[in-house]
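# what follows is a protein structure lacking sequence information:
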C-alpha cells in the first residue's frame, strides 16, 4: 500500500516510521511519501526515517515531495498531521486566552478555537486536492483539534476518520499497572476528542477499573493531574484534558507564572532536528518521548491495518455520532470505540451516559459545531458566538474581547480577515 503523510516534516514522523518498521506484519507499506513545504525539515526527517527503515530491513520505498498532488497521487491512505503556524502560533494559543483569565491550551477553549480557525480551511483544501488525485484514499486526521477538523472533513463529504493517542495511552498504562499485554485490555471510553472519560476497563470480560482506582489511584491521579479523591468520587478516570475544566482557575494561575508548553516543545524540536541531521542516528531518539504523542505510531499503524487488512479490530476513533450518544445530533463527531474495516468505523453500543458527563459533552459538542462554522465562514460575530458557547469562556464581555484578540493575532492565517 502507498501511504502519504501530509506534514511529513514534523518531528513526530520518525515515531510513525518506527511503528511502520516494527509492525510491518500488521501493515505492509510498500511506498511511503513524506510531504512538506519546508524542504529543510523535510530533508532531515526523511533522512532519519530512511535510516530507521533500512536498519529494520523494511522494503518500503521512501520518497519526499513538496507538491501535494505529486506526493498523494494514487495513495491508498493519507495521514494529515499539520500544525498551521508552527510552535510560534501555538505559543499565542497558549498565552492570549490568559489575558482574559481563560485557560491557555492549544486544543481546548479559546486556544483550540484559534487553532481551528487557522487549520480547518487548510485541511479542507488538502482533502479536496487529495480527492482529485487519490479518490479512493482514506484520510486519517491526526491534526488538532481532531474532533473539529474531523467534523469539517465529514461535513464536506470526505472519506475521513479522526485519530488521537489518548485512549491507547490509557490502555498501555492500565496494562502496565495490571502487568498484562495491552491487547487484553478493552476500554469503555466515551466523549469527544480531548473530552473523554474511561468508565470501565475490561480484562477477560471483567471490569477491573474499581480495582485499578483502589490499588493505583495515586499513580493514575498523578498522570491526569487531578486529586485522587476525584477518581473515587466519580468512579471513572477523566482524561488529563479534563483538568482544564475541573480545575480551571488553578490551571490559569499556574499558567500565568509559568512558561508556555510551546516554548518547551520548540526546544525539544530543535534538539530533535539536530539529532535527525546526524547520519549515524538510525533509531527513534529517546528524546522524542518528551515531544508528546506517546503510542502515536501504534495507534496509527493499527488503525491503518484495520482499514486495509482483514479488519474487525476495535479502535477508539473520531467518527459521526449517528445515534451513538442519543443526546447529541447525529452529525456530531464523538470519540468512542468502533469496529474498523475497509468500509469504515462502526461504533459500539454505548451504555447510558450520566448527566455529569453528558452535560459537559453536550455543551462542548455544540461549541464544536459553531467552531467549524466560524473557521469556514469567518467573521467576528461567529467567532464570538463560538467562544460564548464554550464552557471555559461563556461570558459575553470575555467572548467579545477574546474574539478581537484571536482575529488580530491570527490575521495572517485568516483569508477573510486579511484586509486591515
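Structure's in. What do you need? These figures come from a predicted structure and were not determined experimentally.

# C-alpha from now on. contacts and neighbour counts both.
Fine.

# pretty sure residue 337 is touching residue 314, no?
Yes - taking contact to mean C-alpha atoms under 8 Å, the distance of 6.2 Å between residue 337 and residue 314 places them in contact.

# who has more neighbours out of those two?
More crowded of residue 337 and residue 314, by other C-alpha atoms under 10 Å: residue 337, with 25 against 21.

# for the strand or helix carrying residue 410, packing partners?
Assigned by DSSP states H and E, residue 410 belongs to helix 396-410. Based on contacts counted as 3 or more C-alpha pairs under 8 Å, 6 or more residues apart in numbering; DSSP states H and E, the elements that helix 396-410 packs against are helix 109-133, helix 380-389.

# and those: which comes nearest residue 168?
helix 109-133 (22.1 Å; C-alpha to C-alpha).

# between helix 396-410 and the closest one, find me the angle.
Using axes from the mean of the first three to the mean of the last three C-alpha atoms, to 10 degrees, one finds that helix 109-133 and helix 396-410 are set 50 degrees apart in direction.

# show residues contacting the next helix-or-strand element following helix 109-133.
From helix 109-133 onward toward the C-terminus, using DSSP H and E, the following helix or strand is strand 138-141. By C-alpha atoms under 8 Å, 6 or more residues apart in numbering, the residues outside strand 138-141 that reach it are 76-81, 127, 149-150, 158-163.

# want to compare, so here's the second one:
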C-alpha cells in the first residue's frame, strides 16, 4: 500500500503533537512515509519538532519527520497539506477578543469583529500556503481547517478558484460527539446527519441511526433541558467558557424547536448576554495561553529533556480524526459523507449560489460532491444572508484594501449595535493589526 507524505502547515501549533499522535493511531488504514512540519516561527516549531521526533522514533520508527521554515523543503513531494495556521499567534487573538469587548461588543475569535480581524490576517497566510503547495506539489490536496474558516473559504473561492483546497471544521463533529454521548451511542459515526448553514452558523435538521431510526426527538429532549452538556465531564466542559457555551445551546435551540443549532449561534442571538458574562481583562485567549499553550510546550520540553516520550501526558487529538477521514476519502475514493464548506451552486436552492455553505458532501478522489439540501426556511435564510454579506465584504475589503467595505462588514454583523461603534472598533483593530493587514484606503 502506498505511503503518503504529509505537510502540517502550522507546525509550531499546540495542536501538532496531538495530530501526529492521531495520525500514528491510524497508520494501518492510512500509511505515512514522511510528516513535514512547516512554520515561519523556527524557534517555536523546533520545540514541537524535537519532541515529536523522539515520539516517532519510539512509536513509529518507519515514519520520517522533517521540520523546516523553507517552503521548497516543506512542500515538495507531498500528497496532502494539513493547514491549521494562526497568523499573529495567541497574542493577536487576545487583541481580537479584547478590543471589541472594550466597546461593549462580543469579543470572540471567529464571530463578530474578532472574526473579521482574524480573517484579514488569515487570508494572507492561507493563500501563501496554497501557492507554495501548487508550486512544489501541484498534485497535492490542501485540507484546510484554519480559522476563521468561513472567511478563509470565501477568500480561496474568490482569489484561488482553481486550487485543490478542501475547507472543513471540527466544531460540528465535536457537537455530534456530545449528541451521541447524550443518547447512549458510542460514536457520532453511528449517526447520519442532515445539516445546513455557514461555518459556525448552522442547524441540524435530521439525525438518524444507520437503520433509519429518527434520533432527533431524543436529542432535542436533552438539549431543551441541558443544552449540549453531558454528564461525562469532558475536557472542554471543564473549561468555564465552553461549559457555558454548551449549556446556552438550550436557549439558542428555543428559537427553532424543530432543529438543533451550532453552538456559535449564541454569539449572534445573545450578544448582550455574552458581553455581560465576559471578563474584559481575561478572555479565552488568556485561558488558552495559561492552559493548553503552557501544558503542550511544557510536555514537549519534558520529552526533549528526558530523551523519551514514555509517560508523556500528550494525548491523541481525537477531535481531529476527521482530517484522517478526509485524507482517506480522497486517497482511497471512499465516498465518505462529511460536512464540508463548499460553494453553494444551488445545493440550497433558495440561497446565494456563490455563498460558501456548510453542508453534507460525499468525498472521493475528485474532491467533494455536495448533496442537495433544497429550500430552507425564511428565519435561517435571512440570518445566513446577513452573515454571508459580512464574509463577502471582508474578503472584498482585503482584496481592494478598502476601509469602507470593512466598515460596512462590521456594521452588518449582528454582534455590532451601530455604524459608529463599528467605526471605533475598526480604527482600533487597524492600529493593532498594522503588521498583518493590508493597508486600508
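Received it, and whenever you're ready, just let me know what you need. Given the structure is predicted, the values throughout are model-derived calculations rather than measurements.

# may I see the helices and strands packed on helix 396-410 of the first structure arranged in TSV, with distance to residue 286 of the first structure as well?
What follows is these, written out as TSV (distance: least, C-alpha to C-alpha, whole Å):
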stretch	distance to residue 286 of the first structure
helix 109-133	28
helix 380-389	39
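
# those helices: which one's closest to residue 271 of the first structure?
helix 109-133 (24.7 Å).

# for residue 29 of the second structure, which three-state class applies?
The assignment at residue 29 of the second structure comes out as coil when based on DSSP: H, G, I helix; E, B strand; the rest coil.

# strands of the stretch 101-250 of the second structure, start to end?
Ranges of strands within the stretch 101-250 of the second structure are 141-144, 165-167, 191-198, 201-209, based on DSSP state E, counting those that start in this stretch.

# list the buried residues of the longest one.
Along strand 201-209 of the second structure, these residues count as buried under the neighbour rule (16 or more other C-alpha atoms under 10 Å): 201, 202, 203, 204, 206, 207.

# what do we get in the first structure for the fourth one?
Structural alignment places residue 204 of the second structure opposite residue 198 in the first structure (criterion: TM-score structural alignment).

# separation between the alignment partner in the first structure of residue 22 of the second structure and residue 170 of the first structure?
Pairing criterion TM-score structural alignment: the partner of residue 22 of the second structure within the first structure is identified as residue 19. The spacing between residue 19 of the first structure and residue 170 of the first structure, counted by C-alpha to C-alpha, to the nearest Å, is 18 Å.

# same question for residue 244 of the first structure.
Computed with C-alpha to C-alpha, the distance linking residue 244 of the first structure and residue 170 of the first structure is 18 Å.

# so which residues of the stretch 201-350 of the first structure form strands?
Secondary structure of the stretch 201-350 of the first structure by DSSP E, counting those that start in this stretch: the strands cover 206-207, 237-238, 313-320, 333-341, 344-347.

# so which of those strands comes closest to residue 226 of the first structure?
The closest of the strands of the stretch 201-350 of the first structure to residue 226 of the first structure is strand 237-238. By C-alpha to C-alpha, the value is 8.8 Å.

# which residues touch residue 93 of the second structure?
For residue 93 of the second structure, the contacting residues are 109, 114, 118, 285, taking C-alpha under 8 Å, 6+ apart as the criterion.

# what of residue 372 of the first structure?
Residue 372 of the first structure touches 116, 120, 148, 149, 151, 152, counting by C-alpha under 8 Å, 6+ apart.

# which of these has the most neighbours?
Within the contacts of residue 372 of the first structure, most neighbours by other C-alpha under 10 Å means residue 148, with 31 neighbours.

# correct me, but it touches residue 371?
Yes - with contact defined as C-alpha under 8 Å, residue 148 of the first structure reaches residue 371; the gap is 7.2 Å.

# give me the common contacts of the two.
Once C-alpha under 8 Å, 6+ apart is applied, the residues that residue 148 of the first structure and residue 371 both contact turn out to be residue 116.

# the alignment partner in the first structure of residue 172 of the second structure: how many residues sit nearby?
Residue 172 of the second structure maps onto residue 167 in the first structure, with residues paired by TM-score structural alignment. By other C-alpha under 10 Å, 27 other residues sit near residue 167 of the first structure.

# not counting its neighbours along the chain, what's nearest residue 167 of the first structure?
residue 316 (6.5 Å; C-alpha to C-alpha, 6 or more residues apart in numbering).

# the one you found and residue 299 of the first structure, how far apart?
Computed as C-alpha to C-alpha, the residue 316 of the first structure to residue 299 of the first structure distance reads 9 Å.

# neighbour count: these two, which is higher?
residue 316 (27 against 23).

# in the first structure, what residues pair with stretch 267-277 of the second structure?
Equivalent residues of stretch 267-277 of the second structure are located at 244-254 in the first structure, counting by TM-score structural alignment.

# all helices for the stretch 201-350 of the first structure, in order.
All helices of the stretch 201-350 of the first structure, identified by DSSP state H, counting those that start in this stretch, fall at 209-224, 228-234, 243-246, 248-257, 261-277, 296-308.

# which residues does stretch 174-187 of the second structure contact?
With C-alpha under 8 Å, 6+ apart as the test, stretch 174-187 of the second structure has contacts from 188, 191, 218, 219, 222, 228, 229, 230, 262, 319.

# oops, could you answer that again for stretch 233-243 of the first structure instead?
Stretch 233-243 of the first structure has contacts (C-alpha under 8 Å, 6+ apart) with 108, 166, 194-200, 209-210, 223-226, 231, 251.
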